[in-house]
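Trainee: got a structure for you, letters missing:
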């Protein structure tokens, strides 16, 4: 497997939106990804390619010295191959090198694989957002990670 992680480009917008439909019950629209990639100067998105095929992506907003992870997605065909782990690792390394001192995210309370992944990187639960997800009213766990 030849895995390449690189910064997302405009050509990735449509594949990212299609992947979101496969990965999430409340996917982002193609327009949302367009705004993130083209217009949001606080946003930093990366993609994972395996032999030229988009296998995953991750994004974050840099707000002063804080990184808010917005999305981490791995195509169902490419799961359990450490691609999500590689994406989070690169996202953290890049943003820490550029002055981010803490990272936060929300994750579905039922998403044990994601929670486990984030814990590997030092994220800890810090609270709950009740009824956060509009599609089913599920709670979100707020997780934080501080740069040491």
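Mentor: Arrived safely. Predicted model only: the values in this text are computed from it and were never measured. Numbers count the residues shown, from 1 in each chain.

Trainee: From here on, just use CA atoms for contacts and neighbour counts.
Mentor: Fine.

Trainee: distance between stretch 7-15 and the chain's centre?
Mentor: Its chain's C-alpha centre and that of stretch 7-15 lie 14 Å apart, by C-alpha atoms, centre = their mean, to the nearest Å.

Trainee: With stretch 38-45 instead?
Mentor: For stretch 38-45, the distance to the chain centre is 13 Å (C-alpha atoms, centre = their mean).

Trainee: ends of it, how far apart?
Mentor: This stretch, stretch 38-45, spans 11 Å end to end (C-alpha to C-alpha, to the nearest Å).

Trainee: what's the answer for stretch 102-114, then?
Mentor: Span of stretch 102-114 from end to end, C-alpha to C-alpha: 19 Å.

Trainee: which residues touch it?
Mentor: 65-70, 115, 123, 133, 138-147 (C-alpha atoms under 8 Å, 6 or more residues apart in numbering).

Trainee: Mind checking which of those residues are in helices?
Mentor: When the contacts of stretch 102-114 are checked against helices (DSSP state H), the matches are residue 115.

Trainee: Which members of the contacts of stretch 102-114 occur in strands, if any?
Mentor: 66-70, 140-146 (DSSP state E).

Trainee: Relative to residue 127, how far out is the closest residue to residue 122 other than its chain neighbours?
Mentor: The shortest distance from residue 122 to any residue other than its chain neighbours is 5.7 Å, reached at residue 145 (C-alpha to C-alpha, 6 or more residues apart in numbering). Distance of residue 145 to residue 127, given as C-alpha to C-alpha: 13 Å.

Trainee: Below is an additional structure, to be compared with the one above:
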């Protein structure tokens, strides 16, 4: 990560840039309303962005409920991938979660997304199960992964 990159909490005015990251990262991107609701109506939601000189290059969201965190989404713009930015984002979210008293974190990942699985395993996540037909676009299964933080 270079010196021009910074983390901060997501704001409503970031949604336009977040939607670009979403569309370039996922086959079923979240809508503007979904992000708006997360920011304004979900008391458990925490979202952070990674900026490079004012341009949002990635973001990560989680629901922090009692002592567990559930990663809702994490994405990096394609041209910024392969630079350990996803790892930096997830580590930052883990740090935030820990500050909020979270002791365990979970996420789902496509069984075909080996790159993401390697990152999660590198950070200590382990497979805890499988959700059959989890992804509605192609009915792909998801691994459920957990880590103690």
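Mentor: Looks like it came in fine. The model shown is predicted, which means the values in this text are computed figures rather than measured ones.

Trainee: now what about the TM-score between them?
Mentor: The TM-score (TM-score structural alignment, normalised by the length of the first structure) is 0.96; 147 aligned residues with a C-alpha RMSD of 0.8 Å.

Trainee: now the contacts of stretch 102-114 of the first structure: which count as buried?
Mentor: Buried positions within these, assessed by neighbour count (16 or more other C-alpha atoms under 10 Å), are 66-70, 115, 123, 138-145.

Trainee: Of these, which is the nearest to residue 88 of the first structure?
Mentor: The shortest approach to residue 88 of the first structure among these belongs to residue 69, at 9.2 Å (C-alpha to C-alpha).

Trainee: Translate the closest one into the numbering of the second structure.
Mentor: Residue pairing (TM-score structural alignment): residue 69 of the first structure is matched to residue 71 of the second structure.

Trainee: which residues touch its match?
Mentor: 60-63, 105-108.

Trainee: still on that earlier bit, dump the ones in strands among the contacts of stretch 102-114 of the first structure into CSV; add distance to residue 35 of the first structure as well.
Mentor: Output for these, formatted as CSV (distance: C-alpha to C-alpha, whole Å):
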residue, distance to residue 35 of the first structure
66, 21
67, 18
68, 17
69, 16
70, 13
140, 24
141, 26
142, 25
143, 25
144, 26
145, 27
146, 28
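
Trainee: which residues in the first structure does the longest helix belonging to the second structure match up with?
Mentor: Longest helix in the second structure by number of residues (criterion: DSSP H): helix 85-99. Mapped onto the first structure using TM-score structural alignment, helix 85-99 of the second structure spans residues 83-97.

Trainee: just the buried members of the contacts of residue 71 of the second structure?
Mentor: 60-63, 105-108.

Trainee: ok, those vs residue 82 of the second structure, which is closest?
Mentor: Each of these was scored against residue 82 of the second structure by C-alpha to C-alpha, and residue 60 proved nearest at 16.5 Å.

Trainee: got a list of what the nearest residue to the closest one once chain neighbours are set aside touches?
Mentor: Nearest residue to residue 60 of the second structure in three dimensions, chain neighbours excluded: residue 74, at 4.2 Å (C-alpha to C-alpha, 6+ apart). Listed by C-alpha under 8 Å, 6+ apart, the contact set of residue 74 of the second structure reads 58-61, 86, 89-90.

Trainee: Name the SS class of residue 74 of the second structure, please.
Mentor: What DSSP: H, G, I helix; E, B strand; the rest coil gives for residue 74 of the second structure is strand.

Trainee: for the first structure, which strand is longest?
Mentor: strand 53-63.
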